[in-house]
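Participant: coordinates only, sequence not included:
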């Protein structure tokens, strides 16, 4: 189901309020790791089933997040922003395994909201317009090029796929460009002399927060699929029966 323009405008207002409340400059890229520390979100990066991007939970007035380190760093960053919606914006949030970045194919409206919150937070339109204008790609008609797309994803530290969804929604690229430019993002970054760390998994990405002992136990266990997240809750010292449960999409 597609998110309506009115729904996106409402989410834009929520993003603006979130930025204001947490000292994030409007229209600028967000550095997520310092933000997670500021918000005291205890975050673990762990190899997981490919369809499981992450999850978040609140327990005893503390916030926790798990992110799939087998995904590219750009995808992980989108997942983090997606989970921030669940932790700080969504009312009556129930922990569940997420598949961030599906946008219109999400069956749960709150998952669609979380995807668009992430896109709006990580990829502010004003910054996109400034970069495109400086490249001379807004006048006399919109003509975004691949080098500008690569620069934007490097500045935003986001996934290529999420950026292309955002640009298409802003009507800055066509569906054909979206399909073409989704191919081989790392190769195009190398072509334009950008580093390729953004497109790689991060098996050694360090946990964030004050629970290193708990995090190390997670990394010692076998791979976790979306159907086994109850075990993750136990690793955080939480009895799943004390929480509501929700079936992932």
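Facilitator: That came through fine. The shown structure was predicted, so the numbers you read here are calculated from the model rather than taken from an experiment.

Participant: drop to CA atoms for contacts and neighbour counts, all remaining ones
Facilitator: Will do.

Participant: which residues of this structure fall in strands?
Facilitator: All strands of the chain, identified by DSSP state E, fall at 41-46, 54-59, 62-68.

Participant: and the comparison structure, right after this:
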């Protein structure tokens, strides 16, 4: 029986006009289609991202210290809170493991996985790639590059669908960056983006920043504008005490 979050993900894909095998440009969906402000910036390494809303303003902040694949999953995860967490005003998401103990976080993970890597689409693309032959590491790297997800995320999806077993999952989890290079793929998906400046996808926040940089407003006024507009998280990183909690999905194999 399908989980409600899985059904919601498939319905969302239909609403977006996506073919069952088509990858999702999640950042474009959030900003250009849903009108959500998205900011990618350095945050505590214990956090993946956060979602907050104030009136009609909605903001998703994503940790640039996580791999690009992890960032894309986080974006889809926060999208769930935006669409279905109607009573949610603010939520901080560590995203440490797929089967999260928190029911709402677990639902958001299921939604994100099915939005980014729909089961039928994955099987279709895999069949086209392997033509029925046994799956190998090169096929897995191709799939995660195609759907734009982390290596660990793809392994979890393949294991969940019974395409690989637990032993294969362990064997395939090693040295993904090296393997990706060997097969001629970009390794950008497996690396963080903390070396880049803050990426802002928001007309309001971007305008405030441009006014500040041009010397048109003081930093105090800049802070005031962001706070009034519901963008306080850009100024004050929320504190999330996750000391001692295990994150199963770090570095290149990050979920």
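Facilitator: Yep, it's here. Bear in mind that the values here come from a model prediction, so they are computed numbers and not experimental data.

Participant: so what number do they get for TM-score?
Facilitator: The TM-score (TM-score structural alignment, normalised by the length of the first structure) is 0.79; 220 aligned residues with a C-alpha RMSD of 2.7 Å.

Participant: please work out which of the strands of the first structure is packed deepest.
Facilitator: Sort those by mean neighbour count, taking mean count of other C-alpha atoms under 10 Å, and strand 41-46 sits at the top with a mean of 24.

Participant: and for that one, what span of the second structure is it aligned with?
Facilitator: Counting by TM-score structural alignment, strand 41-46 of the first structure falls onto residues 36-41 of the second structure.

Participant: for that stretch, which outside residues touch it?
Facilitator: 27, 30-31, 57-65, 194, 197-203 (C-alpha atoms under 8 Å, 6 or more residues apart in numbering).

Participant: with stretch 15-23 of the first structure instead?
Facilitator: 25, 26, 117, 120, 121.

Participant: okay if I get these as a markdown table plus distance to residue 217 of the first structure?
Facilitator: Shown next, in a markdown table, are these (distance: C-alpha to C-alpha, whole Å):
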| residue | distance to residue 217 of the first structure |
| --- | --- |
| 25 | 37 |
| 26 | 38 |
| 117 | 31 |
| 120 | 34 |
| 121 | 32 |
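
Participant: residue 82 of the first structure matches what in the second structure?
Facilitator: So residue 82 of the first structure corresponds to residue 77, using TM-score structural alignment.

Participant: what's the burial count for that match?
Facilitator: The tally of other residues near residue 77 of the second structure (other C-alpha atoms under 10 Å) stands at 27.

Participant: so it touches residue 104, yeah?
Facilitator: No - assessed by C-alpha atoms under 8 Å, residue 77 of the second structure is found out of contact with residue 104, at 10.3 Å.

Participant: how near is residue 171 of the second structure to residue 96 of the second structure?
Facilitator: 21 Å (C-alpha to C-alpha, to the nearest Å).

Participant: now residue 173 of the second structure
Facilitator: In terms of C-alpha to C-alpha, residue 173 of the second structure sits 17 Å off from residue 96 of the second structure.

Participant: between these two, which one's more packed in?
Facilitator: Comparing residue 173 of the second structure with residue 96 by other C-alpha under 10 Å, the one with more neighbours is residue 96, at 19 against 14.

Participant: what residue is smack in the middle of the first structure?
Facilitator: residue 78 (1.4 Å; C-alpha atoms, centre = their mean).

Participant: roughly how far apart are that residue and residue 231 of the first structure?
Facilitator: 24 Å.

Participant: likewise residue 136 of the first structure?
Facilitator: Residue 136 of the first structure is 52 Å from residue 231 of the first structure, where distance means C-alpha to C-alpha.

Participant: do residue 159 of the first structure as well
Facilitator: 29 Å.

Participant: give me the more crowded residue out of those two.
Facilitator: residue 159 (24 against 15).

Participant: how about the helices in the stretch 151-255 of the second structure?
Facilitator: Assigned by DSSP state H, counting those that start in this stretch, the stretch 151-255 of the second structure shows helices spanning 151-160, 166-172, 176-182, 203-213, 219-228.

Participant: hmm, back to that, you'd agree the residue nearest to the centre of the first structure is up against residue 158?
Facilitator: Yes - assessed by C-alpha under 8 Å, residue 78 of the first structure is found in contact with residue 158 at 6.1 Å.

Participant: overlap of the contact sets of these two?
Facilitator: Common neighbours of residue 78 of the first structure and residue 158 (criterion: C-alpha under 8 Å, 6+ apart): residue 122.

Participant: neighbours around residue 43 of the second structure, how many?
Facilitator: 20.

Participant: report the contact partners of it.
Facilitator: 62, 63, 64, 65, 237.

Participant: closest to residue 121 of the second structure out of those residues?
Facilitator: residue 62 (26.4 Å; C-alpha to C-alpha).

Participant: tell me the residue in the first structure aligned with the closest one.
Facilitator: Going residue by residue (TM-score structural alignment), residue 62 of the second structure aligns to residue 67.

Participant: ok, now which ones touch the nearest residue to its match once chain neighbours are set aside?
Facilitator: In this structure, residue 67 of the first structure finds its nearest non-sequential neighbour in residue 54, 4.4 Å apart by C-alpha to C-alpha, 6 or more residues apart in numbering. The neighbourhood of residue 54 of the first structure, defined by C-alpha under 8 Å, 6+ apart, consists of 65, 66, 67, 68, 79, 83, 97, 98, 99, 100.

Participant: let's see 10 Å
Facilitator: 44-46, 48, 65-69, 76, 79-80, 82-83, 96-100, 226, 229 (C-alpha atoms under 10 Å, 6 or more residues apart in numbering).

Participant: also residue 7 of the second structure?
Facilitator: Here residue 7 of the second structure is in contact with 13, 110, 111, 114, 115 (C-alpha under 10 Å, 6+ apart).

Participant: same deal with residue 102 of the second structure?
Facilitator: Residue 102 of the second structure sits next to residue 108 when contact means C-alpha under 10 Å, 6+ apart.
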